[in-house]
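Colleague: Sequence plus the predicted model coming up.
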Amino acid sequence: MSARLSTPSRRTAAIGAVLALVVALVAAGIAIGRSAGSGGHKSSADDSQLSFDPQQPSYDQFEKATSRRKDGDPLAVGRTDAPVVLVEYADYQCSYCGRFTRETQPELIKKYVDEGVLRVEFRNFPIFGKDSERAARAAWAAGRQGRFRQFHEEVFAKLRKGDALAEDKLAELAGKAGVKDIDAFRTDMNGPEAEAAVKKDQEEGYSLGVQSTPTFLVGGRPLAGAQPMKEFEAAIARAKAVQAARAGAEKSGK
């Protein structure tokens, strides 16, 4: 908890809010699991009905709490006004995170990000100890020089779970990713700003009940694991349908 939650009443209120979010997230995950196991996804025409999902207020809350949409965010790709935001919580020692980065993310970028439909925002969520935390800080440091995405892809292209993530190795990968000032990279990676940025991402994930990597929120709707492309396509279609239904309701209410 943050230093502001110093009184018992504020601490209790904060814990209650977190528990409420976790309960809603679990319920949402169960709903997704049932949908995925029920014989396939609905057509895009049927997805418009998902705007009436009783869990939608929870998804809206997650989307509002997590989608930063900041101009110049070095850990994001895509327009800040894209109708759908995908937030990814990942660890650099997670093999499934690597699979998503190598296999699925390029397709998402080509099909949705480049078309202005999707924005992808990365969150460092190291869960495998000090090496993971060091790699997370390194990714943030690469972002300081505008090379986050290149470093991110370089790490997942070259490393697998169990590989060493020592500082010298990360600096080598940073150089291959186009980071120009390696001395500044090392300084940033070991500085308090990197530590604070990673901690902020971690606390955000934990507050939402994220327990494993990769975990995604697509328009606020949770999606766990390195799912096949069709799962992301369906999630994006649902999120677009919700946005369209909301825009239509607002227009008709004027």
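Modeller: Received the coordinates, thanks. Residues are numbered from 1 along each chain as shown.
Colleague: Going by C-alpha atoms from here, please, whenever you check contacts or count neighbours.
Modeller: Noted.
Colleague: can you count the residues close to Asp168?
Modeller: Neighbourhood size, Asp168 [other CA atoms under 10 Å]: 11.
Colleague: Show me which residues of the helix or strand containing it are buried.
Modeller: Assigning secondary structure by DSSP states H and E places Asp168 in helix 167-176. Within helix 167-176, the residues that count as buried by 16 or more other CA atoms under 10 Å are 167, 170-171, 173-175.
Colleague: Nearest the geometric middle of this structure, what residue?
Modeller: Central residue of the chain (CA atoms, centre = their mean): Glu88, 1.8 Å from the mean position.
Colleague: and that residue, what helix or strand is that in?
Modeller: strand 84-90.
Colleague: now the strands for the chain?
Modeller: 76-77, 84-90, 118-124, 215-218, 221-224 (DSSP state E).
Colleague: helices and strands around the fourth one, which ones?
Modeller: By that I understand strand 215-218. Contact analysis of strand 215-218 by 3 or more CA pairs under 8 Å, 6 or more residues apart in numbering; DSSP states H and E lists strand 84-90, strand 221-224, helix 229-253 as its packing neighbours.
Colleague: contacts for that strand?
Modeller: 62-63, 84-90, 222-225, 235-236, 239 (CA atoms under 8 Å, 6 or more residues apart in numbering).
Colleague: distance of the nearest residue to Val77 once chain neighbours are set aside from Glu154?
Modeller: Excluding the flanking residues, the one nearest Val77 by CA to CA, 6 or more residues apart in numbering is Val120, at 5.3 Å. Distance of Val120 to Glu154, given as CA to CA, to the nearest Å: 18 Å.
Colleague: Which one's more surrounded, these two?
Modeller: Neighbour count, other CA under 10 Å: between Val120 and Glu154, Val120 has more, with 27 against 18.
Colleague: how close does that one sit to Ile236?
Modeller: For Val120, the distance to Ile236 - CA to CA - is 12 Å.
Colleague: same check, this time on Arg149
Modeller: 22 Å.
Colleague: Settle it for me: which of these two has more neighbours?
Modeller: Ile236 (23 against 18).
Colleague: Next, find the distance separating the more buried one from Ala171.
Modeller: Distance from Ile236 to Ala171, by CA to CA: 36 Å.
Colleague: Alongside the first one, take a look at this:
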Amino acid sequence: MIASLRRLAFAFAALAFLAPAARAQDLHDLTLGRADAPVTIVEYSSYTCPHCADFHQENRPWLIKTFVETGRARLVLMDYPLDGLAMAAAMLVHSVPADTAPVLSETLFAEQASWATAQNPRQALAGIAGLAGMSPAQVDAAFADKALFQKLLDRRAEAYEKQGIDSTPTLTINGTKIAANAPREELTRAIETAEAAAKKK
């Protein structure tokens, strides 16, 4: 873990000068891939969900290599916090500069087993956020940002009401819901079906 956190610190340092600090109430667009890709894959995940952490170690990297990097799809991460701690983690991700947010997000999933089960999880979260350049005062401000909390809550409610999202990790592929940890053959078929339908339009 120490080695990975050191790598994280270097990554954050490299990104620190790229973007101004975002207003806390802004929601970052955590998207990979071409905007004009024929298929849009939306991932609904919670930072405290072990199955989501598994997805970020297994199927997500495969999706990125196979479909995103080849221009066939773009991948959008949408927060779907299942508990207060997951909400706190999401609030930190959306309180750092936009270019830092994806690195912090991936780190929270990669290190989930350490911070989510820590004796003081919020303190552990604050430590990781510190590597992202957040001061203790900025971390406290993020946790206390009621407007940001409400925006994330509203986004979750919208996902439930409009997409029927009720568990994590879940994907929608051009609007069609599928389990994120489904077998790769099943995911491939779903993406290829969406791709073929998009080409007919």
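Modeller: On my side now, so go ahead. The structure presented is a predicted model; accordingly, all values stated were derived computationally and were not measured.
Colleague: Could I get the TM-score for this pair?
Modeller: Here the superposed chains carry a TM-score of 0.75, computed using TM-score structural alignment, normalised by the length of the second structure; 171 aligned residues with a CA RMSD of 2.3 Å.
Colleague: still on that earlier bit, just checking, what packs against the helix holding Asp168 of the first structure?
Modeller: helix 130-144, helix 148-158, helix 182-189.
Colleague: Out of the ones you listed, which is the most enclosed?
Modeller: helix 130-144 (a mean of 24; mean count of other CA atoms under 10 Å).
Colleague: that older thread, what residues in the second structure pair up with the strand holding Glu88 of the first structure?
Modeller: Mapped onto the second structure using TM-score structural alignment, strand 84-90 of the first structure spans residues 39-45.
Colleague: ditto for stretch 194-206 of the first structure
Modeller: Residues 148-160 of the second structure are where stretch 194-206 of the first structure lands when matched by TM-score structural alignment.
Colleague: post-alignment, that stretch versus the first structure, mean distance?
Modeller: Superposed on the first structure, stretch 148-160 of the second structure shows a mean distance of 1.7 Å to its aligned residues (mean CA distance after the TM-score superposition for the first structure).
Colleague: Flag every buried residue along that stretch.
Modeller: Neighbour counts using 16+ other CA under 10 Å place 148-149, 152-153, 155-157, 159 of stretch 148-160 of the second structure among the buried residues.
Colleague: burial measure for the nearest residue to Glu88 of the first structure once chain neighbours are set aside, as a count.
Modeller: Spatially, and ignoring its direct neighbours in sequence, Glu88 of the first structure is nearest to Phe216 (4.6 Å; CA to CA, 6+ apart). Applying other CA under 10 Å, we find 24 residues neighbouring Phe216 of the first structure.
Colleague: To which residue of the second structure is Phe216 of the first structure aligned?
Modeller: Mapped onto the second structure by TM-score structural alignment, Phe216 of the first structure lines up with Leu171.
Colleague: How about Lys130 of the first structure?
Modeller: By TM-score structural alignment, Lys130 of the first structure lines up with Gly84.
Colleague: can you pull the contacts of the aligned partner of Glu154 of the first structure in the second structure?
Modeller: Using TM-score structural alignment, the partner of Glu154 of the first structure in the second structure is Thr107. By CA under 8 Å, 6+ apart, the contact list for Thr107 of the second structure reads Leu8.
Colleague: rerun that using 6 Å as the cut-off
Modeller: Residues counted as contacts of Thr107 of the second structure (CA atoms under 6 Å, 6 or more residues apart in numbering): none.
Colleague: With Asp79 of the second structure as the reference, measure out to it.
Modeller: From Thr107 of the second structure to Asp79 of the second structure the distance is 15 Å (CA to CA).
Colleague: what does Trp115 of the second structure give?
Modeller: Per CA to CA, Trp115 of the second structure is found 18 Å from Asp79 of the second structure.
Colleague: between the two, who's got more neighbours?
Modeller: Asp79 (25 against 20).
Colleague: Contact partners for that one?
Modeller: By CA under 6 Å, 6+ apart, the neighbours of Asp79 of the second structure are 44-45.
Colleague: So what's the residue count around the residue mapped onto Pro106 of the first structure from the second structure?
Modeller: Using TM-score structural alignment, the equivalent of Pro106 of the first structure in the second structure is Pro61. For Pro61 of the second structure, the tally of surrounding residues (other CA under 10 Å) stands at 13.
Colleague: what do you get for the one 5 residues further on?
Modeller: The local packing of Thr66 of the second structure (other CA under 10 Å) involves 14 other residues.
Colleague: Equivalent analysis for Pro136 of the second structure, please.
Modeller: For Pro136 of the second structure, the neighbour count with other CA under 10 Å is 14.
Colleague: And it, how close does it get to Thr176 of the second structure?
Modeller: Distance from Pro136 of the second structure to Thr176 of the second structure, by CA to CA: 41 Å.
Colleague: And Asp36 of the second structure, how far from Thr172 of the second structure?
Modeller: 17 Å.
Colleague: Looking only at neighbour counts, state which of the two leads.
Modeller: Legend: neighbour count by other CA under 10 Å for Asp36 of the second structure and Thr172, higher for Thr172 (21 against 11).
Colleague: coming back round to it: now distance to Ile2 of the second structure too, for the buried residues of stretch 148-160 of the second structure, in JSON lines please.
Modeller: Below are these laid out as JSON lines (distance: CA to CA, whole Å):
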{"residue": "Leu148", "distance to Ile2 of the second structure": "31"}
{"residue": "Phe149", "distance to Ile2 of the second structure": "31"}
{"residue": "Leu152", "distance to Ile2 of the second structure": "31"}
{"residue": "Leu153", "distance to Ile2 of the second structure": "33"}
{"residue": "Arg155", "distance to Ile2 of the second structure": "34"}
{"residue": "Arg156", "distance to Ile2 of the second structure": "33"}
{"residue": "Ala157", "distance to Ile2 of the second structure": "37"}
{"residue": "Ala159", "distance to Ile2 of the second structure": "36"}
